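Chemist: Here you go, sequence then predicted model.
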Amino acid sequence: MTNPPTVTVPEPYAETLVSARNLVSTYEAAGYSRAHPAILQPAEPFLDLSGEDIRARMFLTAGRAGEELCLRPDFTIPVSRDYLHSPAAGRPQGYCYLGPVFRDRGTLPGEFLQAGIESFGRTDKAAADAETLALGLAATAHFGRNAPSIMTGDVALFTALVSALDLAPAWKRRLIKDFNRKASLAQDLERLTLHAPNGKADYQGVLAALAGSDPKAARALVTDLLSIAGISAVGGRSVGEIADRFLEQSTLGAAAALPRETHDLVVRFLNISGTLDDAATAMRRLAAEGGLSLDAALDHFEARSAEFRKRNIDARRVAFSCAFGRGMDYYTGFVFELRDGGSDEPLVAGGRYDDLLTRLGSPSPIPAVGFSVWIERLSDSIAGGAS
């Protein structure tokens, strides 16, 4: 870990910084070590693994050797990378942090403070999820927001549903990807259901030629063609990701449309929302009616709800929606946002990202969960003037 950067704020916000530091001190007292990842980061992990919104808002630059760099747009990936390069890698370890992150936010400042935690290596996932939510609620209470709304979802439940469906692998990958990319999956499902191979694009012949070819060779060909054309990124997507989406289209273009009955089943699942108990009952009923095996995912869901109660989190306050996601490509399970009143902007937000460490180079999977605290939104002095 590098030395912490000096954080300076205008005089009116000095009290906010003191409160933020006190908050992080409570995380240290709870056993989370202080992390100080570098502000300047390699851009590739964020371009490959973050959500489209962050990728489109990153501040990019280049090193002397031509490597692409960025000002860190969040802490999760930098803290994860530092953990993997530390002696603690592979073992249970929790970190907390406080510092600036950088995103283009239009009229709002591009530099702003975030605090938070990241927890790695805990195999008691339901308990770790519950602890994460409890610490998130403690953050809002620390700033005097004692009754935020609690919105939760579970990417793993949607993944389990799609995995249980009788669909081609390409369809499964597409739907799972789109869940994290879309605020609402319903429109995309309708588009996929209405998809017809005879609605030919200008490059349909190229897609047909690639269909059924060796995946690695086809990807290398498309990547080379994009690079020759001078295309480095589109809408925040890397060349490799553009190539993957193009090849996916070649597979889907040769397939029949998503069956209407499958579409309706997925839509019914996504429309399930309410209290944790009511949602669990509705999901088990749908699984039984559809002949789907979702027992493992639902058992974990109910175990997590039980852990909430152990931490005195009132389950009646916890809203759940099967369609709720956070738009970040690396989330794999429990996700949540704490909001104030009718605001669409989270005060605290996070979730589980069990695959991220492997994608960052870990030789074996490492469970991980965490959240970020938006200091400016929690602070009366800042949130009141910027909202």
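Modeler: Arrived safely, thanks for sending.
Chemist: CA only for contacts and neighbour counts going forward, please
Modeler: Will do.
Chemist: Tell me the buried residues in the helix or strand hosting Val206?
Modeler: For Val206, the host element (DSSP states H and E) is helix 204-210. Residues 204, 207, 210 are the ones in helix 204-210 that count as buried (16 or more other Cα atoms under 10 Å).
Chemist: just stretch 36-51 next, same as before
Modeler: 36-39, 41-43, 46-51.
Chemist: Would you map the helices across the stretch 101-250 of the chain?
Modeler: 125-142, 155-164, 169-181, 186-193, 204-210, 215-228, 239-253 (DSSP state H, counting those that start in this stretch).
Chemist: sorry, back to before: just checking, what packs against the helix holding Val206?
Modeler: helix 239-253 (3 or more Cα pairs under 8 Å, 6 or more residues apart in numbering; DSSP states H and E).
Chemist: so after the helix it packs on, what's the next helix or strand?
Modeler: Assigned by DSSP H and E, the successor of helix 239-253 is helix 260-270.
Chemist: List the contacts of the next helix or strand after that next one.
Modeler: From helix 260-270 onward toward the C-terminus, using DSSP H and E, the following helix or strand is strand 273-274. Applying Cα atoms under 8 Å, 6 or more residues apart in numbering, the contact partners of strand 273-274 are 279, 319-322.
Chemist: then this one, side by side with the first:
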Amino acid sequence: MAAAQKSGLDPKKIETVLALFKDAGHDLVNPPILQPADVFLDLTGEDIRRRLYLTQGTDGTDLCLRPDFTIPVGRQHVASGTAKLPAAYCYNGPVFRQRPDGLGEIPQLGAESLGRTDTAEADADLLALSDRALDAFGASGMAIRIGDEALFAAVLAGLGLPNVWRRRLRDLFGETDKLASAIDRMAGDNATDDDSRDVRLGFLSALEGADPAAAHAVVEDLLSIAGISAVGGRTPSEIADRFLEQAALASGARGHDQAAKTLRAYLALKTDGEAAVQALRDFSASNKLDLDAPIAAFERRLSALTAKGIAPSRLTFAAEFGRRLDYYSGFVFEIHASSGAIGGPLVGGGRYDKLLTLLGAGENVPAIGFSMWLDRIAASIEGTS
């Protein structure tokens, strides 16, 4: 009821949508609002990390108000120890993210599906379920945007880049401007005379090639002299690892012009669902990359979506599109108001096949889910009424 009041939506419609989720086999759960902060600092993107509401327990443990539901639901599933797979959950309640204006308490509904091995059908089921939920709220025919981090990873794998660059670029997928800047840097296109940058690169050059233990000691000593024990939840050791990675990036920031050109061509791909498969095949052939497996998976997903009543013509595939949460690993989607007048998606979701293992599961668990932003849905309905 409280979520309905804060969202501006009819409580009866929220109950209707929850019933829709339950009919699809999702059990209603309510994970704790207070969560261990280190999990979110490690597994969410920079955008979420800097917007956490942080506090501390009496024992000194760093805590935060949950900024999303996916990680708390996953933690609850793993902690139960007896939950069988496949499993499916739904939820209704607030998440908390600091905002420059307005309250940081955001009402959300959502659903998660864990352990299904029929990947294409699971992807289609969750996207179709979110679309039906929007219909139940009275927000029909909204624009659907899709992307696929697995395709981007396959392109990276075929370019012969050093591992440190592959990891860095994949970490930035979905951060369009930062990714473009990193690609420019990889190709040596953004040289600058900025003195502070020269000093930083000088420090990184001194670290590059150094014995890792000695480099760690240098960085930790510098932080200790400055009186810094942690930055953004990262320990001095983790900060030292980051400096060493930056040193490796700085030393290998030239000589990858052709790889940069190929990446820019891939990230520029944008088409509707009907033309997406052929566009990907043409790109693969022209750049002599083996993308047969991820393209086949992409095509199976489109067929499964069509079988669920979502025509490819409703979809926009953008190769650069990734969602700004580090745990996403494959197919991602967002549903936006057709008018474009609402800032941000009404629905956001995707596949996160590695997350539950990172949360302590004893085996890999394929998983996909989505969240619905109830305040945005209410605003979109009001704007069309």
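Modeler: Looks like it came in fine. On a predicted model such as this, the values are computed, not experimentally measured, just so you know.
Chemist: what's the TM-score here?
Modeler: TM-score for the superposed chains, counting by TM-score structural alignment, normalised by the length of the second structure: 0.89, backed by 377 aligned residues with a Cα RMSD of 2.7 Å.
Chemist: still on that earlier bit, for the contacts of strand 273-274 of the first structure, give me TSV that also has secondary structure, distance to Asp224 of the first structure and neighbour count.
Modeler: TSV is the format used below for these (DSSP: H, G, I helix; E, B strand; the rest coil; distance: Cα to Cα, whole Å; neighbours: other Cα atoms under 10 Å):
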residue	secondary structure	distance to Asp224 of the first structure	neighbour count
Ala279	helix	47	19
Ala319	strand	47	17
Phe320	strand	44	23
Ser321	strand	41	19
Cys322	coil	39	21
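Chemist: Just name the closest of those to Ala233 of the first structure, please.
Modeler: Cys322 (31.6 Å; Cα to Cα).
Chemist: Show me what that closest one aligns to in the second structure.
Modeler: Counting by TM-score structural alignment, Cys322 of the first structure corresponds to Ala319 in the second structure.
Chemist: Would you confirm that that match contacts Ala265?
Modeler: No - the pair Ala319 of the second structure and Ala265 fails to qualify as a contact (Cα atoms under 8 Å) at a distance of 9.6 Å.
Chemist: hey, where'd the strands end up in the stretch 1-150 of the second structure?
Modeler: 27-28, 34-36, 54-56, 62-65, 87-96, 105-114, 143-148 (DSSP state E, counting those that start in this stretch).
Chemist: Just the angle for the last one relative to helix 119-137, thanks.
Modeler: Angular relation of strand 143-148 of the second structure and helix 119-137 on a 0 to 180 degree scale: 160 degrees, by axes from the mean of the first three to the mean of the last three Cα atoms, to 10 degrees.
Chemist: how much does strand 143-148 of the second structure stray from the first structure?
Modeler: Strand 143-148 of the second structure differs from its equivalent in the first structure by a mean of 0.6 Å after superposition (mean Cα distance after the TM-score superposition for the first structure).
Chemist: hmm, back to that, between the buried residues of stretch 36-51 of the first structure, which sits nearest Ala287 of the first structure?
Modeler: Closest to Ala287 of the first structure, out of all of the buried residues of stretch 36-51 of the first structure and judged by Cα to Cα, is Gly51, at 29.6 Å.
Chemist: Contacts only, for the counterpart of the closest one in the second structure.
Modeler: Matched to the second structure by TM-score structural alignment, Gly51 of the first structure sits across from Gly45. Counting by Cα under 8 Å, 6+ apart, Gly45 of the second structure makes contact with 324-326.
Chemist: Just give me which of the residues you listed are shared by the first structure.
Modeler: Contacts from the contacts of Gly45 of the second structure that recur in the first structure, judged by both residues aligned by TM-score structural alignment, their matches' Cα atoms under 8 Å, are 324-326.
Chemist: Now list the buried members of those residues.
Modeler: Buried among those (16+ other Cα under 10 Å): 324-326.
Chemist: Sitting in strands, which of those residues do you find?
Modeler: Among these, none falls in strands (DSSP state E).
Chemist: so which of those residues would you say is closest to Ala311 of the second structure?
Modeler: Once Cα to Cα is applied, the member of those that ends up nearest Ala311 of the second structure is Arg324, at 26.2 Å.
Chemist: quick one: contacts for that closest one?
Modeler: 44-47, 174-175.
Chemist: Is it possible to get JSON lines of those residues that adds distance to Ser7 of the second structure?
Modeler: Listed next are those as JSON lines, based on distance: Cα to Cα, whole Å:
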{"residue": "Thr44", "distance to Ser7 of the second structure": "25"}
{"residue": "Gly45", "distance to Ser7 of the second structure": "25"}
{"residue": "Glu46", "distance to Ser7 of the second structure": "26"}
{"residue": "Asp47", "distance to Ser7 of the second structure": "23"}
{"residue": "Gly174", "distance to Ser7 of the second structure": "27"}
{"residue": "Glu175", "distance to Ser7 of the second structure": "28"}
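Chemist: what's the spacing between the counterpart of Asp23 of the second structure in the first structure and Gly94 of the first structure?
Modeler: Asp23 of the second structure maps onto Ala29 in the first structure when the alignment is built from TM-score structural alignment. The gap separating Ala29 of the first structure from Gly94 of the first structure is 12 Å, by Cα to Cα, to the nearest Å.
Chemist: Those two: which is more packed in?
Modeler: Shown here are Ala29 of the first structure and Gly94; by other Cα atoms under 10 Å, Gly94 has more neighbours (24 against 9).
Chemist: what residue of the second structure takes the place of that one?
Modeler: Match for Gly94 of the first structure (TM-score structural alignment): Ala88.
Chemist: Tell me which of the strands of the stretch 1-150 of the second structure lies nearest to Ala133 of the second structure.
Modeler: Of all the strands of the stretch 1-150 of the second structure, strand 105-114 comes closest under Cα to Cα, at 9.7 Å.
Chemist: what's the angle between the closest one and helix 119-137?
Modeler: 140 degrees.
Chemist: Identify the residues contacting strand 105-114 of the second structure?
Modeler: 3-4, 6-7, 21, 26, 70, 85-97, 122, 126, 365-375.
Chemist: Give me the distance between the aligned partner of Met186 of the second structure in the first structure and Gly31 of the first structure.
Modeler: Using TM-score structural alignment, the partner of Met186 of the second structure in the first structure is Leu192. Distance of Leu192 of the first structure to Gly31 of the first structure, computed by Cα to Cα: 47 Å.
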